[in-house]
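A.B. asks: after the sequence you'll find the predicted model.
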Amino acid sequence: MKSPQLVAVPLLGLAAIIAFAFDHKNALGTEPIAKLIGREGNTGVLVIALGLLLAFAWRHKDRALALWVVAVMLVETALYGALKAITWHGFHVLARPSGGDGGFPSGHTAAHVCLAYILTERYPKLAPLWWFWAALMAWSRVESGAHFAYQTLAGMVLGGLVCLTLGQKLRPPPEA
């Protein structure tokens, strides 16, 4: 496959279509599964995947990989936090479906898009798995009632933009 990142387009596109088609809590009757993916799945995958990437970088004394992973995830988190602060704190717009504090953009979705990008760069043969998980995370946020579809789409765009800019500029050379 010439560009394994292209796997993202159909998978994230399908997740967006499903999210917009069923843009309300428990639309598919799978809310408990969606909540599990969004809570335990989010934490587990981020901790395990980022931990393994950083452990690999440390083990192989690959500072470029470690700095790249940390920079991409920190910039995504900072931009997500800034957008959330701008759209909620002080303005009270773009709330969650529950009416709770700012739901724009979906931070879970943005983080998992960045993670899928990083993992695809390091392990391109598993690209469909990484991007399937990111798409599943985006879907779970809508199905669980945590976000509206446009909020997960914004998370996809945020994660994609961070990765397309930092991912290209800071990406370490591929494994030998």
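C.D. replies: Sure thing, it's come through. Predicted model, so just to flag it, every value in this text is computed and none were measured. Numbers count the residues shown, from 1 in each chain.
A.B. asks: contacts, neighbours, all on C-alpha from now
C.D. replies: Fine.
A.B. asks: packing partners of the longest helix anywhere in the chain?
C.D. replies: Secondary structure assigned by DSSP state H gives helix 63-87 as the longest helix of the chain. In terms of contacts (3 or more C-alpha pairs under 8 Å, 6 or more residues apart in numbering; DSSP states H and E), helix 63-87 is packed against helix 42-59, helix 107-122, helix 149-170.
A.B. asks: pretty sure Leu166 is touching Val72, no?
C.D. replies: Yes: Leu166 lies in contact with Val72 (C-alpha atoms under 8 Å); the separation is 6.3 Å.
A.B. asks: more crowded one of these two?
C.D. replies: Val72 (23 against 18; other C-alpha atoms under 10 Å).
A.B. asks: on that earlier part again, and among the helices and strands packed on helix 63-87, the most buried is which?
C.D. replies: With neighbours taken as mean count of other C-alpha atoms under 10 Å, the helices and strands packed on helix 63-87 reach their highest mean count in helix 107-122, at a mean of 26.
A.B. asks: adding another structure so you can compare the two:
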Amino acid sequence: MYDDIVGLAGASPGWLQAVGVLFTEAGLLAFAALFVWMIWRARASPVRLAAALLPPAATAIAYLISEAVKGVIQEDRPCRHLVTLVACPPTGDWSFPSNHSTIAAAAAVGLALAWRRLAPWVLPGALLMGFSRVFVGAHYPHDVLTGLVLGAVTAWLVFRYLSGPATKLARRLTAHAGDAPTQPMPTVSPRGDSKGPLLPPRR
């Protein structure tokens, strides 16, 4: 399957190759821009801001897991000694799983869970990002599939188990921030007797 896709890339028009090379890197920037946009929109509400911070948190966690797996499996890149659309990473930059695919899936699922209207756009975008990694010759298909599953599952778990605590923490911090320290006013009875804290007499 890798040979077929890379062969298709090599035989495709120059503009399509350029789009594949651009998308395989620029797609990550697009997800980062969506993170910033979502956080900006939610800045006025601490509770919404807590939910908006979960997608980038899930993406970071998925990336760290992917890097750990890479160090254990140490699968060499398929592009070694081959002519591909992008330069093959140096030896030691392992192939399994695909970091790009992991990040794209975690970001897409996280964004879709935080803001459902983005789902029709970001989920296909993550799939295209994964395909582009094979198209340019950087990864085997199983690297991409594993990365997509890893990122998606990580994002789902983060929302499943951290959205509640994050919302409670945001509400608690908001409540504390809204409690301004005030000095109780003394109560004056009809007879003129004050009930409450009094200022010390001047000397």
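C.D. replies: Yep, it's here. Only a predicted model underlies this, so the values are computations on that prediction, with no experimental measurement involved.
A.B. asks: put together JSON lines for the helices and strands packed on helix 63-87 of the first structure, with distance to Ser140 of the first structure on each row.
C.D. replies: Shown next, in JSON lines, are these (distance: least, C-alpha to C-alpha, whole Å):
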{"stretch": "helix 42-59", "distance to Ser140 of the first structure": "10"}
{"stretch": "helix 107-122", "distance to Ser140 of the first structure": "9"}
{"stretch": "helix 149-170", "distance to Ser140 of the first structure": "10"}
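A.B. asks: can you say which of those is nearest to Ser98 of the first structure?
C.D. replies: For these, proximity to Ser98 of the first structure was assessed by C-alpha to C-alpha; helix 149-170 is nearest, at 13.4 Å.
A.B. asks: on that earlier part again, what's in contact with the longest helix of the first structure?
C.D. replies: Under the criterion C-alpha atoms under 8 Å, 6 or more residues apart in numbering, residues 50, 53-54, 57-58, 93-94, 102-105, 107, 110-111, 114-115, 118, 158-159, 162-163, 166-167, 170-172 lie in contact with helix 63-87 of the first structure.
A.B. asks: who's in contact with the equivalent of Ala107 of the second structure over in the first structure?
C.D. replies: By TM-score structural alignment, Ala107 of the second structure lines up with Leu115 in the first structure. Contact analysis of Leu115 of the first structure by C-alpha under 8 Å, 6+ apart lists Leu46, Ala49, Leu50, Met73, Trp130.
A.B. asks: tell me the one of those residues nearest Ala19 of the first structure?
C.D. replies: Trp130 (18.9 Å).
A.B. asks: need the contact list for the residue most central in space within the first structure.
C.D. replies: The first structure has His112 as the residue nearest its centroid, 2.3 Å off, counting by C-alpha atoms, centre = their mean. Contacts for His112 of the first structure were tallied using C-alpha under 8 Å, 6+ apart; they are Leu46, Trp133, Ala134, Met137, Gly159.
A.B. asks: repeat for Gly147 of the second structure
C.D. replies: Gly147 of the second structure sits next to Ser66, Pro97, Ser98, Asn99, His100, Ser101, Thr102, Ile103, Ala105 when contact means C-alpha under 8 Å, 6+ apart.
A.B. asks: quick check: the first one vs Val188 of the second structure, distance?
C.D. replies: This means Ser66 of the second structure. Ser66 of the second structure is 68 Å from Val188 of the second structure, where distance means C-alpha to C-alpha, to the nearest Å.
A.B. asks: more neighbours, those two?
C.D. replies: Ranked by neighbour count (other C-alpha under 10 Å), Ser66 of the second structure and Val188 place Ser66 first, with 23 against 11.
A.B. asks: the more buried one matches what in the first structure?
C.D. replies: Per TM-score structural alignment, Ser66 of the second structure is aligned with Tyr80.
A.B. asks: could you measure from its match over to Trp88 of the first structure?
C.D. replies: From Tyr80 of the first structure to Trp88 of the first structure the distance is 12 Å (C-alpha to C-alpha).
A.B. asks: ok, now His108 of the first structure?
C.D. replies: Taking C-alpha to C-alpha, one finds His108 of the first structure at 17 Å from Trp88 of the first structure.
A.B. asks: what's the answer for Ala57 of the first structure, then?
C.D. replies: For Ala57 of the first structure relative to Trp88 of the first structure (C-alpha to C-alpha), the value is 37 Å.
A.B. asks: now Gln151 of the first structure
C.D. replies: Applying C-alpha to C-alpha to Gln151 of the first structure and Trp88 of the first structure gives a distance of 13 Å.
A.B. asks: repeat for Thr152 of the first structure
C.D. replies: To Trp88 of the first structure, Thr152 of the first structure is 16 Å away according to C-alpha to C-alpha.
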